[in-house]
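Q: just the structure for this:
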Amino acid sequence: MVRGDQRARERNHSRVLGAVSSVTEPIRVLIVEDHQVVADGLAALLNDQPDISVVGSAASVADSITRTQELKPDIVLVDFRLTDGTGADAGAGIRQVRPDTKLIFLTREDSDGARFAAIEAGASAFIHKSRAAAEVVEAIRTVASGGSLFTPRTIATLLNRRRAMDTQLESLTHREKEVLRLMAEGTSSREIAAKLSISYTTVRTHIRSLGSKLGVHSKLEAIVKARELALIE
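A: Here you go, the predicted structure:
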């Protein structure tokens, strides 16, 4: 009877140790960032947390997928603009090779298009680089525990905006898209006329049409709208 009790206590002790081990296992993070100084700073910040461990870094879409296969991170912290594509491209590839890995976008990109691309890639959070370090750390913990920073309301709002942008884009002619793109690049009306081999009067007609369809009346508004419609990066 004593031996049985002893064996039972040993089994219980082993189970407790196993449970403690699983609880204290650090969150494994892979950083995907094409600016090494930024990547190093993030790694230093995260490795200073007792429950987070940076297992590696990557600087491109291709490398991020390879490193995910090798390192098996719990979370990939990814920038949106990379040397050979976008964070959304990286996210799609990462989710293919390791579906259980969670994605957090940490970027200076601030457009609805980028947010929607992140959601489509399977991201659980989209954080601007201007946010406090504590928010990034908390986001990692939230996502690692199965949470998401995208609320149903946020997703619904983005979907509605995306539909509105698609409608606007479909309303533009090919020539109007060219004119808008050139306006957003800072090209003057006369330079646009020369580049497209059309008259100055025709350019002004296209600009008036853009103003009517999109509410674009200045170069700044053209830049904002062209980015929203993904006509420029």
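Q: every contact and neighbour count from this point should use C-alpha atoms.
A: Will do.
Q: distance check, the closest residue to I94 other than its chain neighbours against G85.
A: Distances taken as Cα to Cα, 6 or more residues apart in numbering place I65 nearest to I94, at 5.2 Å, with adjacent residues excluded. Relative to G85, I65 is positioned 12 Å away (Cα to Cα, to the nearest Å).
Q: let me know the helix or strand that I119 is in.
A: I119 belongs to helix 112-120 when elements are defined using DSSP states H and E.
Q: helices and strands around that helix, which ones?
A: In terms of contacts (3 or more Cα pairs under 8 Å, 6 or more residues apart in numbering; DSSP states H and E), helix 112-120 is packed against helix 87-97, helix 152-171.
Q: what's the neighbour count on G41?
A: The number of residues packed around G41, counting by other Cα atoms under 10 Å, is 10.
Q: got a list of what it touches?
A: Under the criterion of Cα atoms under 8 Å, 6 or more residues apart in numbering, G41 has no contact partners.
Q: can you give me the buried ones in the helix holding I119?
A: D112, G113, A114, R115, F116, A117, A118, I119 (16 or more other Cα atoms under 10 Å).
Q: what does stretch 71-81 give?
A: In terms of neighbour count (16+ other Cα under 10 Å), stretch 71-81 has its buried residues at K72, P73, D74, I75, V76, L77, V78, D79, F80, R81.
Q: go on, stretch 175-187?
A: Neighbour-count burial for stretch 175-187, with 16+ other Cα under 10 Å as criterion, is recorded at E176, K177, E178, V179, L180, R181, L182, M183, A184, T187.
Q: another for comparison:
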Amino acid sequence: MKIRLLLVDDHQVVRSGLRMLLGGESDVEIVGEAGTAKEALEAAPKLRPNIVLMDIGLPDMSGIEATSEIKRLYPEIAVVALTIHEDEEYFFKMLEVGANGYVPKRAAPEELLTAIRAAAAGEVYLYPSLAKLLVKDFLAQERTSGEAAGLDGLTDREQEVLKY
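A: Prediction:
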């Protein structure tokens, strides 16, 4: 069964490049394109893609907001972010709203295909350098919650003494 893909990016040249890159794959069918979040939200129920390849920087609303709406309305559709943004803020926000993958635009074509195929199989794909951010954040939270849990066993007076 072919992976039905909807391309969402506000730059026509990017969508054309993706169409050329992905169109030759035997297991991928590009069912449509959208240049805005509004177009993507209108196209999703009509075209029934398995995967939406979503840019974050769209002119009418962010790809984060669009992903949130798509996941709310059509939870069976997987969303893979393809973006220039590689900082923690965008990465974590996309994961919070339900993105199934996150790939920077500088990634090799094979990485993008791996992400698309993983999302189509119900998996989550994180670009390796961004996966490190997730692990780092998790470990920081574990340390913080571990320290807090350690203080819970102390009396109020013992905690007061430790603060000074």
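Q: ok so, going back, can you tell me how far the equivalent of the residue nearest to I94 of structure 1 over in structure 2 is from V52 of structure 2?
A: If you follow I65 of structure 1 across to structure 2 using TM-score structural alignment, you land on L41. Counting by Cα to Cα, the gap between L41 of structure 2 and V52 of structure 2 amounts to 10 Å.
Q: now T83 of structure 2
A: Distance check for T83 of structure 2 against V52 of structure 2: by Cα to Cα, it reads 13 Å.
Q: re the thing from before, could the helices and strands packed on helix 112-120 of structure 1 go into a markdown table alongside distance to T202 of structure 1 and mean neighbour count?
A: Putting those into a markdown table (distance: least, Cα to Cα, whole Å; neighbours: other Cα atoms under 10 Å) gives the following:
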| stretch | distance to T202 of structure 1 | mean neighbour count |
| --- | --- | --- |
| helix 87-97 | 38 | 22 |
| helix 152-171 | 18 | 13 |
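Q: any chance of the ones you listed in a markdown table, with distance to R15 of structure 1 too?
A: Shown next, in a markdown table, are those (distance: least, Cα to Cα, whole Å):
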| stretch | distance to R15 of structure 1 |
| --- | --- |
| helix 87-97 | 32 |
| helix 152-171 | 38 |
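Q: show me what contacts the residue nearest to I94 of structure 1?
A: Going by Cα under 8 Å, 6+ apart, the list of residues near I65 of structure 1 reads A90, G93, I94, V97.
Q: sec struct for it, please.
A: Remark: I65 of structure 1 carries the secondary structure label helix [criterion: DSSP: H, G, I helix; E, B strand; the rest coil].
Q: P75 of structure 2 now?
A: With three-state DSSP as the basis, the three-state label of P75 of structure 2 is coil.
Q: what lines up with it in structure 1?
A: If you follow P75 of structure 2 across to structure 1 using TM-score structural alignment, you land on P99.
Q: for stretch 66-79 of structure 2, what is the distance to the chain centroid?
A: In this view, stretch 66-79 of structure 2 has its centroid 11 Å away from the chain centroid, taken as Cα atoms, centre = their mean, to the nearest Å.
Q: same check on stretch 3-11 of structure 1?
A: Relative to its parent chain, stretch 3-11 of structure 1 has a centroid offset of 52 Å by Cα atoms, centre = their mean.
Q: with distance to R208 of structure 1 as extra columns, can I get the contacts of I65 of structure 1 in CSV?
A: Listed next are the contacts of I65 of structure 1 as CSV, based on distance: Cα to Cα, whole Å:
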residue, distance to R208 of structure 1
A90, 39
G93, 42
I94, 44
V97, 49
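Q: which stretches of structure 2 form helices?
A: Remark: helices assigned in structure 2 by DSSP state H are 12-23, 37-47, 63-73, 88-96, 109-120, 128-152, 156-163.
Q: now the fifth one on structure 1. Mean distance?
A: With the two structures superposed, helix 109-120 of structure 2 lies on average 0.9 Å from its match in structure 1, counting by mean Cα distance after the TM-score superposition for structure 1.
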